[in-house]
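Engineer: Quick one: sequence plus predicted model below, questions after.
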Amino acid sequence: MRTVIEGATVFPVDRANSEYGTGHVVINHGVIEAVGEGSAPDLGPVDERIDGRGCLATPGLVNTHHHLYQWATRGLAQQSDLFNWLVTLYPIWAGLDEEITEAAATAGLVRLAETGATTVADHHYVFPQGAGDPFTAVVSAAHQVGVRLHAVRGSMDRGQSHGGLPPDSIVESLDDALHGTEAAIDRYHDPEPGSMVRVAVGPCSPFSVSQELMKEAADLARRKGVRLHTHLAETLDEERQCMAEFGCTPVEYAGRTGWLGEDVWLAHGIHLSDEAVGWIGNSGTGIAHCPTSNARLGAGIARVRDLIEAGAPVGLGVDGAASNEDGGLGGELRAATYLARLRGGPEALTARAAVWLGTMGGARCLGRQREIGSLEPGKQGDVVLWRLDGYEHAGIVDPVAALVFGPLPQVRLLLVGGKTVVEDGSIRTVSDVDTATALRRASSRLIRRAEEA
């Protein structure tokens, strides 16, 4: 099937820094066939022709860090820092099961798609006893919604009885965590170009995972040829704990346990010394920058400009909806820009650099820069068409600035592999009414379980 978008402003986010004032994008059998100025070339029969006038076309946004199950627990622990927030929410998450996880994941993915995301990395690390198969529930939700999923099979083996934060009831043994992770890779990981599901290995964090699990999980990931993901350097509390327990900073700990390298991307990376920024950049380790979540928890402002200049891949993440109740990805473009400027001044991050973070930066973090992240022939047909023809953006002559600085535009069209997922601001693959109903029931059931525990 060949789809032609014409008449839009096109910002491809390519190496040539191209921009087309009135351009075209052609997708054939899910792959981009042509991008350029003016009308589309005659490449053969056209199945669908889309009038893009008044719109901005960009690559689909890439969400590099999320916890979809948390959509069921929004609005709690509103004045807490990270550690107290976790202590409050872990007992509630102990009531998660497969059904609740799928309802929450579906709602979270719908919100992400409606705000421009075509690829989502989800870090699921909570596996309560008797909960069924919540990892499969996330994969199922992504299949229904129609977005690409990087499913990070998380794990925790360090409960409160061993000095960790989570209750013992939601952690696994070392062997169970490793076996469960390997089984998820064998069942779901698809390394083929254009694949819809890939699996990564993701022990949760230094304060909920043993050193043995960190090391053995890294070995497992490299033996299986998949990527590695974990939280790191999110708060000063974490740094103090690492210094007390291991005699080193979180980044030094990551290096000791095999968690620096081009196959690794880390969530947050806020509290970094100049030396640590250099280690991350020189090793090619990626950073998932989650500006709204970091601000909500008061965790700090990541050194995004410094990390980019050091050579580190940096992408954007929403993080779990329990610490970012908006749950959308498009708004992180502005949040990242504003926080970078609070830290480094008005030149710290441009509107175009913010879009790069949300597209190519994220693709690099996930190791998919040859497949997604820009609008170029041969790449996947993951495209967002943003509406800029309303009063909300009238008078902003720079369409990229309108996207980043103005109100988040309606998604006129979101294509994943050339297939329509969102049209005129609404999801087209699942029922938003059914999604809302299932989420309300799931959230109520989860809170009730916590109250009865």
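Structural biologist: Alright, I've got the coordinates.

Engineer: From now on I want contacts and neighbour counts done on CA atoms only, so please keep to that.
Structural biologist: Noted.

Engineer: Compute the first-to-last residue distance for stretch 61-78.
Structural biologist: One end of stretch 61-78 sits 28 Å from the other (CA to CA, to the nearest Å).

Engineer: buried set for that stretch?
Structural biologist: 61-74, 77 (16 or more other CA atoms under 10 Å).

Engineer: now it, how far from the centre of its chain.
Structural biologist: Mean-position distance between stretch 61-78 and its chain equals 10 Å (CA atoms, centre = their mean, to the nearest Å).

Engineer: before we go on, here's another structure to hold up against the first:
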Amino acid sequence: MSQTHPGQQRTVIENAAIATVDAQDTEYASGHVVIAGNRLESVGDGPAPAGLDGVVRRIDATGHLVTPGLVNSHHHFYQWITRGQAQNSILFDWLTALYPTWARIDAGLVHAAAQGSAAALLKSGCSTAMDHHYVFPRGGGDLLGAEIEALAELGMRFTATRGSMDLGEKDGGLPPDDAVETTDDILAATESAIERHHDASFDSMLRIAVAPCSPFSVTTRLLTESAELARAKGVRLHTHGSETAEEEAFCKERFGMGPTDYFESTGWLGEDVWMAHCVHMNDSDIDKFASTGTGVAHCPSSNARLAAGIARVPDMLAAGVPVGLGVDGTASNESGELGTELRNATLINRLHGRPDALTVRQALRLGTMGGARVLGREAEIGSLEPGKLADLALWKLDGVLHSSIPDPVAALVLGALPPLTLLLVNGRPVVENGNLTTVDESRIAQACANAARELASRG
């Protein structure tokens, strides 16, 4: 498969196992990838085509697997500096414990936390990040701008969401009153963020989505008017949905219906919507997601950390629900890695006694094309096909931890997370031999340690 880009600088990768994750799940035992500029030019069996001009780098990838760069479909970057707290709590208790701390963040702390979160993602093979930022303390500065700047410095493709909370404790919500904004301020700030930052182009490194936090932290008016705003501006919609049994009970008590029916009543089902978690979904809920094209960000490690339950991912996939993988915030998934979620998704979804509930190739698809689809970028990223953007990961599988596993996709998904020899984003190396290429990791580590101490001191 090839597509010619004359006059472009080229990178050639040869002798690698390749999992394209295209519609046919095409794989090559020993194949090539040719990158021209920021696009994939050729992907196929055997050596690269002869006579290529402008080759600036040629990689012998013997012993490696090439996959699309992983796509993270749900995260909370700011939580990087509050990891390891409320270690034995369910979601509502965990949130109650941490909300007061999060209400003291500012732009400087968010910049450090975003770089720590993004570094963990990049080093685990993730080329596209999504972040759901919904805490905007008064006087905290431009928090959304801080994380956008942090990701740009690292060279990561980014879907930033302007999240929000307007339902505080005094009005029956879970967040403390000093952690919420007014509905009017939220809508104005969200519209401003879209106009300032959203890039809808094919090559875009930055998109904006609209993301009220959850049914227990936002008003019905905010949900309804956020959906109207997003659709008027042509951007996507994201929120938390059906994460816990407590959330379901909250919705039934407050609205007289479960979360999915409530979202449906506010205009929040559709092909432009994806929701995080979706653990407590009945057959009717899954059918509604499938029939409307509403997507899901599956966060297996976070769901386990907070004892939320096991999402019915195999049933969702069988019904045709779009599903991607997410890390979730690193205060409920301290590793912060997306690569390890491939393994955890595979194993956790088999705990009901179905050994084929999720195969290794389905897990890889969740972490690549699945994520691209829920972010609305399946035409641009998520698979290795000519014409798509050059976001790819090169995994080393010939070391002691993987060399005895003959199936390279099984080695990636079931084995330990392999060493990452190369991660390209938009054709640019952002990880080489396991190390970031754009920002000094030791500087990020020190900045995050300082930020965590500073935030803790504000209590």
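Structural biologist: Received, thanks. Worth saying up front: this structure is predicted, and the values here are computed from it rather than measured.

Engineer: before we move on, back to that, farthest pair within the buried residues of stretch 61-78 of structure 1?
Structural biologist: Farthest apart among the buried residues of stretch 61-78 of structure 1 by CA to CA are 61 and 77. That separation is 29.0 Å.

Engineer: separation between the counterpart of residue 397 of structure 2 in structure 1 and residue 111 of structure 1?
Structural biologist: Aligning on TM-score structural alignment places residue 397 of structure 2 opposite residue 388 in structure 1. From residue 388 of structure 1 across to residue 111 of structure 1, the span is 20 Å (CA to CA).

Engineer: neighbour count winner among these two?
Structural biologist: More crowded of residue 388 of structure 1 and residue 111, by other CA atoms under 10 Å: residue 388, with 26 against 19.

Engineer: now the strands: where do they sit in the stretch 251-400 of structure 2?
Structural biologist: Taking DSSP state E, counting those that start in this stretch to define them, one finds strands in the stretch 251-400 of structure 2 at 273-277, 295-298, 323-325, 392-396.

Engineer: Output those strands as JSON lines; include the columns mean neighbour count and distance to residue 195 of structure 2.
Structural biologist: Shown next, in JSON lines, are those (neighbours: other CA atoms under 10 Å; distance: least, CA to CA, whole Å):
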{"stretch": "strand 273-277", "mean neighbour count": "27", "distance to residue 195 of structure 2": "20"}
{"stretch": "strand 295-298", "mean neighbour count": "31", "distance to residue 195 of structure 2": "25"}
{"stretch": "strand 323-325", "mean neighbour count": "30", "distance to residue 195 of structure 2": "27"}
{"stretch": "strand 392-396", "mean neighbour count": "27", "distance to residue 195 of structure 2": "30"}
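
Engineer: Mind putting these into TSV with distance to residue 364 of structure 2?
Structural biologist: Shown next, in TSV, are the strands of the stretch 251-400 of structure 2 (distance: least, CA to CA, whole Å):
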stretch	distance to residue 364 of structure 2
strand 273-277	18
strand 295-298	13
strand 323-325	9
strand 392-396	12
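
Engineer: Of all those strands, which one is nearest residue 337 of structure 2?
Structural biologist: Residue 337 of structure 2 lies closest, by CA to CA, to one member of the strands of the stretch 251-400 of structure 2: strand 323-325, at 11.1 Å.

Engineer: What range does the closest one cover in structure 1?
Structural biologist: Taking TM-score structural alignment, strand 323-325 of structure 2 hits residues 314-316 over in structure 1.

Engineer: can you give me the offset of stretch 245-258 of structure 1 from its chain's centre?
Structural biologist: On CA atoms, centre = their mean, the centre of stretch 245-258 of structure 1 falls 25 Å from that of its chain.

Engineer: Check stretch 205-223 of structure 1 too.
Structural biologist: Between the centre of stretch 205-223 of structure 1 and the centre of its host chain there is 21 Å, according to CA atoms, centre = their mean.

Engineer: what's the answer for stretch 352-362 of structure 2, then?
Structural biologist: That offset, for stretch 352-362 of structure 2, works out to 22 Å (CA atoms, centre = their mean).

Engineer: Show residues contacting that stretch.
Structural biologist: If you take CA atoms under 8 Å, 6 or more residues apart in numbering as the criterion, stretch 352-362 of structure 2 is touched by 314, 342, 345-346, 349-350, 409-410, 413-414.

Engineer: try it again with 10 Å
Structural biologist: Defining contact as CA atoms under 10 Å, 6 or more residues apart in numbering, one finds that stretch 352-362 of structure 2 is touched by 19, 21, 25, 310, 312-315, 317, 342-343, 345-351, 365-368, 370, 409-414.

Engineer: Any of these buried? List them.
Structural biologist: The neighbour count (16+ other CA under 10 Å) marks 19, 21, 310, 312-314, 317, 342-343, 345-350, 365-368, 370, 409-414 as buried among the contacts of stretch 352-362 of structure 2.

Engineer: packing partners for the longest helix along structure 1?
Structural biologist: Secondary structure assigned by DSSP state H gives helix 432-452 as the longest helix of structure 1. With contacts defined as 3 or more CA pairs under 10 Å, 6 or more residues apart in numbering; DSSP states H and E, the packing partners of helix 432-452 of structure 1 are helix 82-93, helix 98-114.

Engineer: The longest one vs helix 432-452, what angle?
Structural biologist: Angle between the axes of helix 98-114 of structure 1 and helix 432-452 is 130 degrees (criterion: axes from the mean of the first three to the mean of the last three CA atoms, to 10 degrees).

Engineer: what's the nearest residue to the counterpart of residue 235 of structure 1 in structure 2 if we skip its chain neighbours?
Structural biologist: Residue 235 of structure 1 maps onto residue 244 in structure 2, with residues paired by TM-score structural alignment. Nearest non-adjacent residue to residue 244 of structure 2, counting by CA to CA, 6 or more residues apart in numbering: residue 308, 5.3 Å away.

Engineer: Fine by me, thanks again.
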